[in-house]
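> show me the folded form of this:
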Amino acid sequence: MSDESEPGQQSRTDTILGWLVAITFIVLLWNIIQMPRTVLEEREPLMFFHYSMGLIVSILAAIRIYWWLREPAPEPPSELPVASFGFNRAILFALLLVFAVETVIGFVYAWGAGHDVVLFGVHLPAFIAKSEPLRMSMGYFHSALGFYYLMLFVIWFAFGVYQKIRYGVGLKRLFPGSSV
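Here you go, the predicted model:
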């Protein structure tokens, strides 16, 4: 099921997976922004939505990582040096890794805090007993990874702007399906 692509272009599968990860993450980010602005007594549906969307993002990121490792690396656009292209891809790979592991840490945090975990309306049993040390350590780690992926986004975008200025490659290429 390999779909070869020309230099500077992503494969169709890469494009579809990229857009699915991006769109589901944007929805999850909206949820993350809304939760602190919501009254505590009304947060439960947002938390359940957060768990479900987080799982979707994590699964899509894991599939994208599998596809990334399975297929040969795309050729960089002719005007972009290989090292610059590789650095940009490394940032995106790190971002996908964070997305893939963030959900596992989030579930461990939720169970450690004694929260009900509901995925798509189905209550999951607590696989880990309530534990304050676990809640604190996993909660901090979950939050830290959240700040880490925001930092990766900023680096990725800033580096894209640098590549635009230095090498003349367009910013549109930062979107899935555009020139890689």
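> from now on I want contacts and neighbour counts done on CA atoms only, so please keep to that.
Will do.
> I'd say Trp139 and Trp111 touch.
Rather than Trp, residue 139 is Gly. No - using C-alpha atoms under 8 Å, Gly139 is not in contact with Trp111; the gap is 10.7 Å.
> so Pro77 is in contact with Gly8, correct?
Yes - with contacts counted by C-alpha under 8 Å, Pro77 reaches Gly8, the gap being 3.9 Å.
> joint contacts of those two?
179-180 (C-alpha atoms under 8 Å, 6 or more residues apart in numbering).
> which residues in the protein form helices?
Secondary structure of the chain (DSSP state H): helices at 12-34, 44-70, 82-112, 132-167.
> any idea how far the shortest one is from the chain center?
Right, the one you point to is helix 12-34. In this view, helix 12-34 has its centroid 7 Å away from the chain centroid, taken as C-alpha atoms, centre = their mean, to the nearest Å.
> I'd like the structure of this one too, to check against the first:
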Amino acid sequence: MSDESGSGQQSGIETKLGWLVAITFIVLLWNIIQMPRTVLEEREPLMFFHYSLGLIVSIIAAVRIYWWLREPTPEPPGELPVASFGFNRAILFALLLVFAVETVIGFIYAWGAGHDVVLFGVHLPAFIAKSEPLRMSMGYLHSALGFYYLMLFVIWFVFGIYQKIRYGAGLKRLFPGSSV
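Modelled structure (predicted):
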């Protein structure tokens, strides 16, 4: 948090990184929803888009985590207790952490399943040999983390509603650039 930011406010870079993570993840979520609804023979371009966009989300989340750890912890907005504010930050940090590691697990799963991995039109060689145990373990973990970040979103939003009711903290503060 920079010195010119107010209580509970993010710096400009943190705000931009937050919006980049949010927007790229929403596009990735659309991609995730479309894949099972697409005929198997036509799914490959969606998979390649998924790999590329997943990498972008992962990199932006990792940069955001770096920025998060680099800056001092902000003060909570006046209406929120420190513990309540800290819980919100913990949920968001866990969400960013999942986004940052999900891609690595996804690539290991893809190579273990024998899939071609194409990033931005460039075919990557398989760095890991095809393996059924690897495909199963990493595939389940990749899926479980997907459900985990959806659960984190729900907890974050429900807790935001609770904070609105209990402390009068506005829901707008849950967006990047508002109160952290």
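> drop the TM-score for these two in here.
The TM-score (sequence alignment, normalised by the length of structure 1) is 0.98; 180 aligned residues with a C-alpha RMSD of 1.1 Å.
> and of the helices of structure 1, who's closest to Leu119 of structure 1?
Set against Leu119 of structure 1 and scored by C-alpha to C-alpha, these come closest in helix 44-70, at 4.9 Å.
> mean deviation, that closest one versus structure 2?
Its aligned residues in structure 2 lie a mean 0.2 Å from helix 44-70 of structure 1 after superposition (mean C-alpha distance after the TM-score superposition for structure 1).
> packing partners of that helix?
helix 12-34, helix 82-112, strand 117-119 (3 or more C-alpha pairs under 8 Å, 6 or more residues apart in numbering; DSSP states H and E).
> next, the contact list for the most centrally placed residue in structure 2, please.
Geometric centre of structure 2, nearest residue: Phe99, 3.6 Å, by C-alpha atoms, centre = their mean. Applying C-alpha under 8 Å, 6+ apart to Phe99 of structure 2 gives the contacts 57-58, 61.
> filter those down to the ones also in contact in structure 1.
Retained in structure 1 by both residues aligned by sequence alignment, their matches' C-alpha atoms under 8 Å are the following of the contacts of Phe99 of structure 2: 57-58, 61.
> could you export the helices of structure 1 as JSON lines, including distance to Val180 of structure 1?
Shown next, in JSON lines, are those (distance: least, C-alpha to C-alpha, whole Å):
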{"stretch": "helix 12-34", "distance to Val180 of structure 1": "10"}
{"stretch": "helix 44-70", "distance to Val180 of structure 1": "13"}
{"stretch": "helix 82-112", "distance to Val180 of structure 1": "8"}
{"stretch": "helix 132-167", "distance to Val180 of structure 1": "11"}
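> could you say which one of these comes nearest to Pro176 of structure 1?
That would be helix 12-34 among those, by C-alpha to C-alpha, at 5.0 Å.
> list the buried residues in the closest one.
14-15, 17-18, 20-22, 24-25, 28, 31 (16 or more other C-alpha atoms under 10 Å).
> over to stretch 138-155 of structure 2?
138-139, 141-142, 145-146, 149, 152.
> measure the mean distance from it to structure 1 post-superposition.
Looks like 0.2 Å for stretch 138-155 of structure 2 (mean C-alpha distance after the TM-score superposition for structure 1).
> again with stretch 12-25 of structure 2
Once fitted to structure 1, stretch 12-25 of structure 2 is off its aligned match by 0.4 Å on average (mean C-alpha distance after the TM-score superposition for structure 1).
> what's the matching range in structure 1 for that stretch?
Mapping stretch 12-25 of structure 2 onto structure 1 (sequence alignment) gives residues 12-25.
> hmm, who's touching the matching stretch?
Residues outside stretch 12-25 of structure 1 that contact it (C-alpha under 8 Å, 6+ apart) are 3, 53-54, 56-57, 60-61, 63-64, 67-68, 176-177.
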